[in-house]
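> What follows is a protein structure lacking sequence information:
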């Protein structure tokens, strides 16, 4: 069984937060990042989106890691 590293745990949390943010944007057109950091997404808002995107990429990598560890047993 694959053991989650601290990076994997943080990425999972950030991915869940990102999914909630995008869900709110899609359902009720409510973007909390724009409300907190300003209407045009400024540098801080863009950095948050980038961090959440990198966390999503890490979750894809984690998916392949766990898939390979399940095959070997």
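Cool, got the structure. Here the structure is a predicted model, which means the values were calculated and not measured.
> all contacts plus neighbour counts: C-alpha atoms, from now on.
Will do.
> what helix or strand is residue 53 on?
helix 43-71 (DSSP states H and E).
> Check which helices and strands that helix sits against.
Under the contact criterion of 3 or more Cα pairs under 8 Å, 6 or more residues apart in numbering; DSSP states H and E, helix 43-71 touches helix 6-28, helix 32-37.
> Take this one as well and set it beside the first:
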């Protein structure tokens, strides 16, 4: 069960990072992930890896909606 908790926390952290990044894009047209990992371009290979990992974390987080465990 401890590993499950680590996965949940990691997914939540990644979803929060994604949400902050989207907020920055929406408010200031500034993509923090692309700036840090792709040299300011969303086409950077490493930035695309980060986007993919954050997207997977979002999909994993969908399961939290249906999780009946109260931690």
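Okay, I see it. Because the structure is predicted, anything quoted here is derived from the model rather than measured.
> Going by neighbour count, list what's buried in the helix holding residue 53 of the first structure.
45, 51-53, 55-56, 58-59, 62 (16 or more other Cα atoms under 10 Å).
> JSON lines for these, including distance to residue 23 of the first structure?
Output for the buried residues of helix 43-71 of the first structure, formatted as JSON lines (distance: Cα to Cα, whole Å):
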{"residue": "45", "distance to residue 23 of the first structure": "17"}
{"residue": "51", "distance to residue 23 of the first structure": "18"}
{"residue": "52", "distance to residue 23 of the first structure": "14"}
{"residue": "53", "distance to residue 23 of the first structure": "15"}
{"residue": "55", "distance to residue 23 of the first structure": "17"}
{"residue": "56", "distance to residue 23 of the first structure": "15"}
{"residue": "58", "distance to residue 23 of the first structure": "20"}
{"residue": "59", "distance to residue 23 of the first structure": "18"}
{"residue": "62", "distance to residue 23 of the first structure": "23"}
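> from these, which single one is nearest residue 37 of the first structure?
Minimum distance to residue 37 of the first structure across the buried residues of helix 43-71 of the first structure is 6.2 Å, recorded for residue 45 (Cα to Cα).
> contacting residues around that closest one?
Residue 45 of the first structure makes contacts with 33-34, 37, as judged by Cα atoms under 8 Å, 6 or more residues apart in numbering.
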